Structure formats: structure tokens, C-alpha cells
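Novice: Give me the fold of what follows.
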Amino acid sequence: MLKPSTLNNKLRVLLIEDDTIEVMKLKRAIAKLEMPHEIVEAKNGEEALDILRNRDSLPDLILLDLNMPRINGLEFLKILKNDEVMRFLPVVILTTSSNRKDMLECYKEGVAGYILKPLKYDDYVEKISTTLNYWSSNELIKG
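Specialist: Predicted structure coming up:
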């Protein structure tokens, strides 16, 4: 299991996920990995857009589920990428959809990554660790 580096930045992560169990799973994984990141939750795309309208506290990274009510993940992504400021926020899709069409459409809209949620918890923790370690050490993110 990868441990976070002390040189990495603390991330402000916007998690857009309507499933309470998935939100708890992510928080549990971050706690298990002893990562200092701040998680801001939105239950759907509309709620996320409300959070993002406060330009003073934009997230460093967005983790986005595709299958949500009201505004689905792809619709949210299109709205985000049409905004002059928010289009540059890195978005990583975190989903159960292995549909190649979904994946290609997300990359066409400019996602930074597409991660399938594995069934095994340990595999999930490993993917979260790798993703957050990468983004906390990425030069785009300034501490």
C-alpha cells in the first residue's frame, strides 16, 4: 500500500456522489491512508455547481460519479468545461460504468482520468491512494 509523502500538498477535493455508502467508503479509505485532504461533498451536479460558484474556495480536484439524478456526471462535466475559470479544474471520473462510450465521451470533454470503482475494498483503497498521491504532487496544484 502506498503511503502519502510528507512533501505532497493537502488537497481540497470536491466529491460529487449521490450514494451515501460510496461517500463513506471514500472517507474511510482516506482515513485508513492517513491522508490530510479536505473532502467537500455534493450529492448531485446541481449542488456541486452551487459549491463551485464560490470562486474563493475552488477545489484542487473533483471526483465525479457519472450516474446521478438531476444533472448526470457527463452533463455536469459539459457545464464545467464551458466555464472560463472552472474548465481548468482537474476532474477524475470515479464510477462503476465500464461502458467504453461513457469513457470516450468523458475524455472528449476533457477529464483528467477515468477510474473504475473496484469491488474489493483493498483494491479501491489502492486506487484512491494512487490518485490522490498523484494529484497532491502534481505541479498544477499549488500548496
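
Novice: CA atoms for contacts and neighbours, from now on please.
Specialist: Will do.

Novice: My guess is residue 86 contacts residue 78. True?
Specialist: No. Under the criterion of C-alpha atoms under 8 Å, residue 86 is not in contact with residue 78, lying 10.9 Å apart.

Novice: so what sits against both of the two?
Specialist: Residues touching both residue 86 and residue 78 (C-alpha atoms under 8 Å, 6 or more residues apart in numbering): none.

Novice: Contact partners for residue 46?
Specialist: Counted by C-alpha under 8 Å, 6+ apart, residue 46 has contacts 70, 71.

Novice: Would you mind measuring from it to residue 98?
Specialist: 24 Å (C-alpha to C-alpha, to the nearest Å).

Novice: in the protein, which residue is closest to the centre?
Specialist: residue 63 (1.1 Å; C-alpha atoms, centre = their mean).

Novice: doesn't that one fall inside a strand?
Specialist: Yes. Assignment of residue 63 by DSSP: H, G, I helix; E, B strand; the rest coil places it within a strand.

Novice: Here is a second sequence; please produce its structure as well for comparison:
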Amino acid sequence: MKFPILIIEDDQFMRDLTINALKDKYEVYAAQTLEEAKKVLKNKIIKLVLTDLNLDQENTFDFILNLRSSKHYSDIPIVVYSGQFDLTQKGHLLNKGVAGFIEKPLSLNELQIRIDNSIAHYSKVSRIKMNERKATPVVEEEKTSTIGEKVNIIRKSFYNTLFT
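Specialist: Alright, predicted model coming up:
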């Protein structure tokens, strides 16, 4: 099964170019606007978002912030590309949890590497979180049994001091 990614690009030529470059390796969904992207995210399981920073008339920063605060998409990698980034933009995006930046014109090799690295990182984080969820009940059970055992030892000790 191919890894599902969402491309958000308002320029038809760039969107088609990116889709064609990635479709053999990934399950690619595309959106021209953030509204279309929200519909895709609602109806499909997406594991990486690749978005243009400067979409016409839309606020990509707010969209990224909303993804980060959502239950289902708070951890997915987001890779942002743009004709140019300034340090302030990069700082804001990093604070919002963006996994990577790519400057236009897109290098298909760099795009592939960024996506692969983001997927590898996402997979590791997902495994760690899954292991933490599995381990938490065991740890809680162990704490409870250890406390219970200690209470029993104290009871026996107290009982022995009273009656010996």
C-alpha cells in the first residue's frame, strides 16, 4: 500500500508536475484550495501534507496551526514550499511543527528526499507513541500491584508488632 500524501497547490501546472513526479511511489491526493484540502483530510487518511506557502487569498499559516491542533492530524509531517522564505517565516513555521522547507523551483530529487525523510521520522514517532500507549496500562498495573504489595507488608508488620 502506498503512503497517502496531500498536495495543496493553487497553480495547475505546479500541481500536475508534482502529482506526476510522486504518483508512482505515493498515493497522491491534490487540492487547489485550503477548502478542498479540508475536504480531502475529512474523507481520506492522509499521512503527509505538502503545501505551497503562498496560496492565493488563503492563510496557509492558520491552516497549519489548525492541523496541529486537530486530534487526527496533530502529528503528521507538513512540508512547505515557496518561491522564497525569510527567517521570520521559517521561525513561525518551525514553531507550528513544519517538518521541512523546499524552495521553488522544486528539485524533484530534493522533494523526494524531504518526503522520504519526513515519512521515516513520522513512522518512528508513531511507533514510539504506540509503544507508550501499550506500556502505560502495564506501568499503571505494576504501580498498583507494587503499592498493594507494600500495603500488605506494612499491614503484616503492623499486625506482628501489635500481637508479638
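
Novice: Could you check how far the aligned partner of the residue nearest to the centre of structure 1 in structure 2 is from residue 81 of structure 2?
Specialist: Aligned counterpart of residue 63 of structure 1 in structure 2: residue 50 (TM-score structural alignment). To residue 81 of structure 2, residue 50 of structure 2 is 8 Å away according to C-alpha to C-alpha.

Novice: From what I see, the residue nearest to the centre of structure 1 and residue 92 are in contact.
Specialist: Yes. Here residue 63 of structure 1 reaches residue 92: they are 5.0 Å apart, a contact under C-alpha under 8 Å.

Novice: what range in structure 2 does stretch 13-28 of structure 1 sit on?
Specialist: Counting by TM-score structural alignment, stretch 13-28 of structure 1 sits on residues 5-20 of structure 2.

Novice: Give me the distance from that stretch to the chain's centre.
Specialist: Stretch 5-20 of structure 2 has its C-alpha centroid displaced from the chain centroid by 20 Å (C-alpha atoms, centre = their mean, to the nearest Å).

Novice: Same check on stretch 117-133 of structure 2?
Specialist: On C-alpha atoms, centre = their mean, the centre of stretch 117-133 of structure 2 falls 9 Å from that of its chain.

Novice: same question, stretch 54-74 of structure 2
Specialist: Relative to its chain's centre, stretch 54-74 of structure 2 lies at 12 Å (C-alpha atoms, centre = their mean).

Novice: Not counting its own residues, what contacts that stretch?
Specialist: 9, 10, 33, 34, 52, 53, 75, 78, 82, 93, 96, 97.

Novice: do the same with stretch 113-126 of structure 2
Specialist: Counting by C-alpha under 8 Å, 6+ apart, 48, 75, 76, 77, 79, 99, 100 sit against stretch 113-126 of structure 2.

Novice: buried residues in it?
Specialist: Buried residues in stretch 113-126 of structure 2, counted by 16 or more other C-alpha atoms under 10 Å: 114, 115, 118, 119, 122.

Novice: Adding secondary structure, write those out as CSV.
Specialist: What follows is the buried residues of stretch 113-126 of structure 2, written out as CSV (three-state DSSP):
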residue, secondary structure
114, helix
115, helix
118, helix
119, helix
122, helix
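
Novice: Can you add distance to residue 19 of structure 2 and give those back as JSON lines?
Specialist: Output for the buried residues of stretch 113-126 of structure 2, formatted as JSON lines (distance: C-alpha to C-alpha, whole Å):
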{"residue": "114", "distance to residue 19 of structure 2": "15"}
{"residue": "115", "distance to residue 19 of structure 2": "13"}
{"residue": "118", "distance to residue 19 of structure 2": "18"}
{"residue": "119", "distance to residue 19 of structure 2": "17"}
{"residue": "122", "distance to residue 19 of structure 2": "21"}
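
Novice: From the residues you listed, pick the one nearest residue 153 of structure 2.
Specialist: Set against residue 153 of structure 2, the nearest of the buried residues of stretch 113-126 of structure 2 by C-alpha to C-alpha is residue 122 (45.7 Å).
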